[in-house]
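Undergrad: Compute the structure for the input listed below.
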Amino acid sequence: MQTHEIRRRFIEHFTKAGHTEVPSASLILDDPNLLFVNAGMVPFKPYFLGEQTPPFGTATSIQKCVRTLDIEEVGITTRHNTFFQMAGNFSFGQYFKEGAITHAWNLLTGDVSSGGLGLDKDRLWVTVFTEDDEAAEIWEKKIGVPAERIQRLGMADNYWSMGVPGPCGPCSEIYYDRGPQHGREGGPIVDDTRYIEIWNLVFMQNERGEGLGKDNFEILGPLPKKNIDTGMGVERVACILQDVDNVYETDLLRPVIEAAEKLTRATYGAADASTGRGAGSDVKDVRFRVIADHCRTGLMLILDGVTPGNEGRGYILRRLLRRIIRSARLLGATGETMEVLMDTVRATMTPSYPEIAENWERIRSVAVNEEKAFLKTLESGSQLFESYVASARESGSTAVPGDVAFSLHDTHGFPIDLTMEMAAEAGLEVDEAGFHSLMAEQRARAKADNDAKKLGHADVSIYRPFVDNHPTVFTGYTELEDEGAVLGIIADDALVERAGEGSRVQVILNQTPFYAEAGGQLADRGQLRGAGGVGDVVDVQKVGKKLWVHYVDITGGELAVGERLTATVDRAWRHQARQAHSGTHLIHAALRQVLGPTAVQAGSMNKPGYLRFDFSYGGQLSGDQLREIETVANSAVDADYEVNTIETSLAEAKAMGAMALFGENYGDQVRVVEIGGPFSMELCGGIHVGHSSQIGPISVLGESSVGSGVRRIEAYTGMNSFEHLAAERSVVAGLSTALKAPSADLPERIEALSARLKAAEKHVEQLRRAQLASQVGQFIDGAEDVNSVALVAAELPEGVAAKDVRALVQDAIARFAERPAVVLFAARDGGKVPFVAAANAAAVDLGIKAGEVVGVFGAEVGGRGGGKPAMAQGSGTEPERIATGLAAVRRHLAAQRPGER
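TA: Predicted coordinates:
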């Protein structure tokens, strides 16, 4: 049975049982504890935590998940994947243990012809929590599982929580016996390789307290409502139903391995064919599995808007993609491989995720560009490695130090196994113990930092009664002023009945015209006014997507619960904010028109008169591209397009071609903002102008990089744009007057002046260098004879830059022919002392080393240096001691004896 069919049967089983089908959320959610969605229940956390009331009593989903804590272990075992699909069913106060167990059993063992998965019930085992007699009895008495196939485990294995204070409870896991060829008899307690876990049923019935680890926390008491969270591993069930040894042999990953075999001309499973092709633990098999796993994960992350970077999610993606490239290279690939591998993943995953096809060009571009960049890194890393090899050979070492291997890995992105392979080719070993020790230290620091950040979720219980019973009615799409009743006032994290002048409070109204910050648009500003008091609204935030919370500075009188207030939005603020938000949509549309579909939104922020727009793109924009983007956006302004908003279903919005923001979790009903028909159509809950002409002129200020693969455009709209253009015009007028040239001729005139200035600067530099060369000659003429060695040790004149010191030393030492000579020059560069020393070949033959000379000088000027016998350099911090340092160099040479050098 194909994986896509398993998914279909799961969803149909539960929708027929009355569950609401919930589409998979993006892998990127706004959660302080998660880089990626790592479990099927994550999108439902607000319901389990009591932050929101679920819109359904029961639900089912197949959630995309990514877990990356043990990337280095991927491929070493055949059970671990970074990306996986978790099929789940959820109950919020509806059915509990018996219902969850019955649903799972009926699907797993149901006849294939009737929509079931057809597993042999005699091969299924279950585990329950040690103290959960209720679940054990249901399994034995109601389902009919023999008592000997029901095993009990403790909290570390069969008690679930999110790792932070919140709901928790015992769980029951279903295992499939793969047969004696896979391990020992005795059930999952004895061998969890033979008995593979396929389903976990979590019975949320308690609340946990603080603590770390799986069993080091206090159980505070029962939850008000008992909930069910279950998860079936789609990939693991596919292994069983496709009768393959592991997930890498299933229909989703095996084709990727086959594509990698063709690209590398290596064979998967060849080293252990006796146990079944692909079952081997040979290092080559591990690399094939890394390629298959990481290709799928990488594609799904790029699909959801992640781009390679140096931190956070971007770093994880970059690491995955680079492990693919490195593994392919070590298997024998010599050219680029990413496009072929990713195209194979596209073919296997698109039936379940049709959005892959819609975003393929962007996905392909991101992956291919990262491969090209990393191949350059490999090239530069190889050169750096060769320098270490040369140093090792010069010193007689036979090993690459662990800190060097770690630096190559951590700083330069050079993988350790490639370092080891190249070291072996050079006849060297790598200090693996030292490398892994440094890696362990790094992981320990990361884990400690991660644990420190697990602070739990902010307490939003104070808002819960309002979220459940009094969600805010937002009237701001059509109104700038409205009346609302005060439902609650919060001061210092407590509900109060009234608050007076000078207080900063949170005010909850039953309805409001104020826009709460969302979608990159800042919240409205304005005023609340009642019979007894008045306050300035300085911010508005949403809680649970249903409640508008106004942050108010009370400027007069007092506000009280129960009174009616007039809520007035600042008209100028709203007008300019609408201009900026609609302008953002035009910039987005213009970007895609100029750069193509790979330029996808990665974030935005707009406030009155100003917008910034982040987008994924592989390189810097040219001046012509920026001008074209600005022209396209302003052409849409000039066209006076009507701005329409359409309330529709998510499916219909996508069918219309509306663009969605990656990482946003949309509900079933969405709002589409359309500007000029097909010109711009996006899912958006923001405030917009009525016609595009109301945006006013758009002035693009420029673009910049905000991370690897992410660019940012900034622009003004409306009066801010006009004022910017007026200021620019004033500057142009001033230049025209100063240069006595019409504005049209300014570029040519400025270019000519710039050329003249560069020529003059070059001439001045030539004169300066000639003067310095003359001074060097004077220094040479005054060379001292110290132990039959010509010594030139001097402080260079004021104004000699640090970058020139080395060149002057090289010039001076070259003027000595056969006579042994040492030159040391030092300069003053602010509070620094750059210094360089050189010894010619005759001096080096006598045993003089420039590195020792700079060491002597550096010790006197508060610095240090080093280098080779012929040339060395350093820097100090005490310029007032230069003369002392020069004297120390003279003493150093005078103290040496020719026979001792």
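Undergrad: Only C-alpha atoms from now on, for both contacts and neighbour counts.
TA: Noted.
Undergrad: for the stretch 601-750 of the chain, what spans make up the helices?
TA: Under the criterion DSSP state H, counting those that start in this stretch, helices of the stretch 601-750 of the chain are mapped to 623-638, 650-656, 718-739, 746-781.
Undergrad: Looking at those, which one is packed in the most?
TA: helix 623-638 (a mean of 18; mean count of other CA atoms under 10 Å).
Undergrad: Tell me the helices and strands packed up against it.
TA: On a contact count with 3 or more CA pairs under 8 Å, 6 or more residues apart in numbering; DSSP states H and E, helix 623-638 meets helix 571-595, strand 698-707.
Undergrad: Among these, which comes closest to Thr717?
TA: strand 698-707 (4.7 Å; CA to CA).
Undergrad: tell me which residues in the closest one are buried?
TA: For strand 698-707, the neighbour count (16 or more other CA atoms under 10 Å) marks Ile698, Ser699, Val700, Glu703 as buried.
Undergrad: how near is the third one to Tyr175?
TA: When distances are taken as CA to CA, to the nearest Å, Val700 and Tyr175 turn out to be 60 Å apart.
Undergrad: now swap in Val889 and tell me
TA: 78 Å.
Undergrad: Is there a neighbour count for Met659? I'd like the number.
TA: 17 (other CA atoms under 10 Å).
Undergrad: Quick check: it touching Leu683?
TA: Yes. Counting by CA atoms under 8 Å, Leu683 is a contact partner of Met659 at 6.0 Å.
Undergrad: where's the residue most central in space within the chain, which helix or strand?
TA: Centroid-nearest residue in the chain: Arg313, 2.2 Å away (criterion: CA atoms, centre = their mean). Element membership for Arg313, per DSSP states H and E: helix 312-331.
Undergrad: helices or strands next to that helix in the packing?
TA: Secondary elements touching helix 312-331 (3+ CA pairs under 8 Å, 6+ apart): helix 254-264, helix 283-303, helix 360-395.
Undergrad: buried sites along the first one?
TA: Going back to what we said before, that points to helix 254-264. Arg254, Pro255, Val256, Ile257, Glu258, Ala259, Ala260, Glu261, Leu263, Thr264.
Undergrad: next one: that helix to chain centre, how far?
TA: Put simply, helix 254-264 sits 28 Å off its chain's centre (CA atoms, centre = their mean, to the nearest Å).
Undergrad: the inter-axis angle of that helix versus helix 312-331?
TA: 50 degrees (axes from the mean of the first three to the mean of the last three CA atoms, to 10 degrees).
Undergrad: Sequence B follows; please return its structure for comparison with A:
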Amino acid sequence: MYSGNELRDMFLKYFEAKGHKILPSASLIPKDDPTLLLTVAGMVPFKPYFQRRVEPPFPRATTAQKCVRTPDLEEVGKTARHHTYFEMLGNFSFGDYFKTEAIPWAWEYITEVLKLPVEKLWVTIYPEDDDAKGIWEKAGVRSERIVGDPENFWAAGPTGPCGPCSEIYVDLGVARGCGKPGCAIGCDCDRFLEIWNLVFMQYNRDEAGVLTPLPKQNIDTGMGLERIASVMQGVETNFDTDLFRPIIDHVANLAGVKYKDNPKSDLALKVVSDHVRAVSFMLSDGIRPNNEGRGYVLRRILRRAVRYAKLLGIDKPFLESAFRIIQRDYAHAYPELKENENFILNHLNLEEKNFLATLEQGTQLLQEKVKGLLKQGETVLTGTDAFYLYETYGFPVELTEEMLAEQGMTVDMVSFQAAAEEHRLKAKEQSQQMRAVAESPELAEKAKSLGMTPFIGYEKVSATSRIEGLFVDGKEMQDAGEGEEVTIFLAETPFYAESGGQVSDVGFIRTPRAEARVLEVKKGVTGTVYHRAEVRTGVFHIGESVEVEVGNSERLATARHHSATHLLQSALRSVLGEHVQQAGSLVTPERLRFDFTHFSPMTPDGLRAVEGLINEAVLKNMPVQATEMSLKEAKKSGATALFGEKYGETVRVVHMGTFSQELCGGTHVSSTGEIGLVKILSEGGIGAGLRRIEAVAGLEALAYFRSLDDQVMDVAQTLKAQPLEIGKRVSGLMTQVKDLEREIGQLQAKLAKNEVEGLLSRVREVEGIQVIAAQVHASDMESLRQMADLIRDKMKSGVIVLGAVSEGKVNFVTTVSPKGLSGLHAGQIIKEVAKITGGGGGGKPDMAQAGGKDPSKLGEAIDRVPNLLRGFLKK
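TA: The predicted structure is shown next:
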């Protein structure tokens, strides 16, 4: 029986022997991927490679990837397979190999490495994928065991890379089934378990749904470690594997219960073990518990673990001891569990302590409710009260039911579900209403009392104002001194607060004896403006008069980019059509980013036309004017909303001559000529029907062109040419390179032919079979295969074993011709040969390839081929 850790290592080493680079798991925080909160699949870290946004640094890779998914959080513990945290084993090809290799390797790994009985295995394919069907059959799968499934088609989204997929299922036996006559692949019961999915990324789907073959086809596979462990260890659920049992047994011991004695306690044990694993790994990757984003996901899972532990009777902190079990069993594969131990334990202990205190308050409230019910002669707690305990104090309804049962009482579950549904609908309506700033109760109360802060920044960038509120770490102070970071409320402000995609102003707040640098400005839900600042010198006092000054260079740079954004939208609508709508934006002193609706990439000519219209509008030096009017009047005049803000009845409309008319609350230049040159840097897709343009204006555009000029001059100097001659000179060099590459190819082919002829003169006989075993020169596996094919064509019958060193590793190819010669099997031969060099591999009876780690052992491996063949022939 293989342990979970052994299964992980076996998988990675197997594919390493197939030429894959073993990579450590990526973080659970997706890198540069705003579309995902957490890493949810093994392929997520490789999305840039599959989409060719980044050129892959290696052709193939294999990983055991940490993943977290929470859509089915409530199902954890209730089924055999649902988890929040899990590990996905995968092998990936970035345009290197495809179905012909991926399918046989998968089958070989399942049947020859894991040795799962062939008679228990099934394969599903996309019904139209005849290639996959044929390859599965060649690999050894009987045709009656291959099932078509129309859902076996993977896509990254409505548009982009996609392709058919294929799955391997294992039949766990009649006893695990539902007993229905039609029980088969796809049945909802536990009999047929999917253990591996192979995605053949071979098409690109455009907005019209048309599939075009990708120039470079990719392989993306995934096999859940927890699932394959349950199969290999012969247990009914993932929770019964050694990946979970040490955690479950530890928690059960703390609770004084036995696993599998009681379904109710079993559910709680499964939830706790699953959630503690997830929390430990999320913390190890630097995710901090908080009330938004991935931090909120972490907090929710952690609290759920504590709540279910309480159901088991665990009233004291236990997370640290449970984490120690996880650290002991997983740290060898995931060293971050050791490296970040202090960070993990600090957050575990603090969160658990705070939540236990909250639970204690909830318990007291429930006891008061029980007393009230007893006085009234009632035995049923209302669903509204039960939901209040759940929402406010984190009480799962199961915990409430259990505590009430001790008093002979119950919960009105019908009204509980109704209250939960009502809350869900309200939360959905308010989900986009994220608070602009994190407020302590004191801050929130102060902001409420002050109300909306008058904004005077349209007219001036400096003014005299008064400090109305001064807070340090959420606490109101009478004064704040040097080195402290403070939140300041002013009587009125010229500082623009972050809004509508435009970043906030920065600047200074001063008195004759003190100065603070304003770092960020935000607007609270009451309209109060929060100035986050660092006191650099002196002391500030509440109520004192201050001079406030916006950073003028940053304000002007931001205004140039903001006004350029308005011109950009109008130009896009002119070139592409009226369907173009703003779908998001960012305006900073350094650049602008504009997201818009459009269904296909823009052509170079289209981008040039847009850029030309913008710069023509700049040169016309049109006045930029802002007027206030009713929302109704603004809509009637044809003004469009640029940043998707929520508008009141009175709105601000920004006009740029007749070229642009937008609703906008941001800051702008006074005439388009102040924008200066505008240069589009990039245009690309960010989702189905969504595009993104990034551009620079004014001094930033000048800096961009200076950078390009410097690069051109560097290249010109290297080529010893005038800047205007670079294109012609590079074109000439490329022609020379192609000629040289063609000449090298011809020479390599000639050398290979000469080497083949030399090898044919060294044929030896082993037990009457012609054998060529030699170390040759081949730059890669493909060249080695071609050489073996040349020899086989000339030799007609016999065994060929070739080895070559490439990039510090060993490649092997073996052929047996004709197939089945004297019972010899190429895959078995190469497995033993490669083992001598610290590698492994396999393949078909007539052709196989493998890899090795130690080039110094290549000669020994080749010399031992005759003896290995004699051993096989005697069997």
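Undergrad: Report the TM-score for the pair.
TA: Scored against TM-score structural alignment, normalised by the length of structure 2, the superposed chains reach a TM-score of 0.52; 519 aligned residues with a CA RMSD of 4.4 Å.
Undergrad: mind listing what the residue located most distally from the centre of structure 1 touches?
TA: Most distant from the centre of structure 1: Ser788, at 63.5 Å, with distances by CA atoms, centre = their mean. Residues in contact with Ser788 of structure 1 (CA atoms under 8 Å, 6 or more residues apart in numbering) are Pro820.
Undergrad: That one -> structure 2?
TA: Aligned against structure 2 by TM-score structural alignment, Ser788 of structure 1 finds its counterpart in Gly768.
Undergrad: Okay, that match and Ala788 of structure 2: tell me how far apart.
TA: Distance from Gly768 of structure 2 to Ala788 of structure 2, by CA to CA: 21 Å.
Undergrad: cool, Glu554 of structure 2 as well?
TA: Counting by CA to CA, the gap from Glu554 of structure 2 to Ala788 of structure 2 is 66 Å.
Undergrad: Then Phe15 of structure 2?
TA: 23 Å.
Undergrad: quick one, which of these two is more surrounded?
TA: Phe15 (25 against 20).
Undergrad: Doesn't that one belong to a helix?
TA: Yes. According to DSSP: H, G, I helix; E, B strand; the rest coil, Phe15 of structure 2 belongs to a helix.
Undergrad: Excluding chain neighbours, what is closest to it?
TA: Nearest residue to Phe15 of structure 2, sequence neighbours excluded (CA to CA, 6 or more residues apart in numbering): Thr62, at 6.5 Å.
Undergrad: Regarding that neighbour, what is its secondary structure?
TA: Thr62 of structure 2 ends up strand, using three-state DSSP.
Undergrad: wait, Gln202 of structure 2 sits on Ala155?
TA: No. With contacts counted by CA under 8 Å, Gln202 of structure 2 stays clear of Ala155, the gap being 10.4 Å.
Undergrad: list residues touching both of those two?
TA: Contacts common to Gln202 of structure 2 and Ala155, judged by CA under 8 Å, 6+ apart, are Pro161, Cys162, Gly163.
Undergrad: Which strand or helix spans the first one?
TA: Using DSSP H and E, the element containing Pro161 of structure 2 is strand 160-171.
Undergrad: After that strand, which helix or strand is next? Please name it.
TA: strand 192-205.
Undergrad: quick one, that next one and strand 160-171 angle?
TA: 160 degrees.
Undergrad: And the helix or strand following strand 192-205 of structure 2, what's buried?
TA: Counting by DSSP H and E, the next helix or strand C-terminal to strand 192-205 of structure 2 is strand 211-224. Neighbour counts over strand 211-224 of structure 2 (16+ other CA under 10 Å) mark Leu211, Leu214, Lys216, Gln217, Asn218, Ile219, Asp220, Thr221, Gly222, Met223, Gly224 as buried.
Undergrad: before we move on, what about stretch 470-478 of structure 2?
TA: Those would be Leu470, Phe471, Val472, Gly474, Glu476, for stretch 470-478 of structure 2 by 16+ other CA under 10 Å.
Undergrad: so what's the first one closest to, chain neighbours aside?
TA: Once flanking residues are discounted, Leu470 of structure 2 sits nearest to Ile488: 4.9 Å by CA to CA, 6+ apart.
Undergrad: Now do the SS call for the one you found.
TA: strand.
Undergrad: What is the aligned counterpart of it in structure 1?
TA: Match for Ile488 of structure 2 (TM-score structural alignment): Val507.
Undergrad: and its match, what is it in contact with?
TA: Contacts of Val507 of structure 1 by CA under 8 Å, 6+ apart are Val486, Leu487, Gly488, Ile489, Ile490, Val549, His550, Tyr551, Val552.
Undergrad: one more time with 10 Å, if that's ok
TA: When contacts are counted by CA atoms under 10 Å, 6 or more residues apart in numbering, Val507 of structure 1 touches 486-491, 528, 537, 540, 548-552, 559-561.
Undergrad: Same check on Ser604 of structure 1?
TA: Counted by CA under 10 Å, 6+ apart, Ser604 of structure 1 has contacts 519-521, 581, 584, 611-615, 712-714.
Undergrad: Out of the contacts of Val507 of structure 1, name the ones that lie in strands.
TA: Using DSSP state E, the members of those that fall within strands are 486-491, 528, 537, 540, 548-552, 559-560.
Undergrad: Which two among these are spaced furthest apart?
TA: Val540 and Ala560 (18.6 Å).
Undergrad: start and end residues in structure 2 for stretch 630-649 of structure 1, please.
TA: Using TM-score structural alignment, stretch 630-649 of structure 1 pairs with 611-630 in structure 2.
Undergrad: what's the first-to-last distance across the matching stretch?
TA: 33 Å.
Undergrad: Just to check, Arg578 of structure 1 is in contact with Ser693?
TA: No. With contact defined as CA atoms under 10 Å, Arg578 of structure 1 does not count as touching Ser693 (12.0 Å).
Undergrad: quick one, which of the two is more surrounded?
TA: Arg578 (26 against 19).
Undergrad: quick one on the thing from earlier: measure the residue nearest to the centre of structure 1 to Ile363 of structure 1 for me?
TA: 16 Å.
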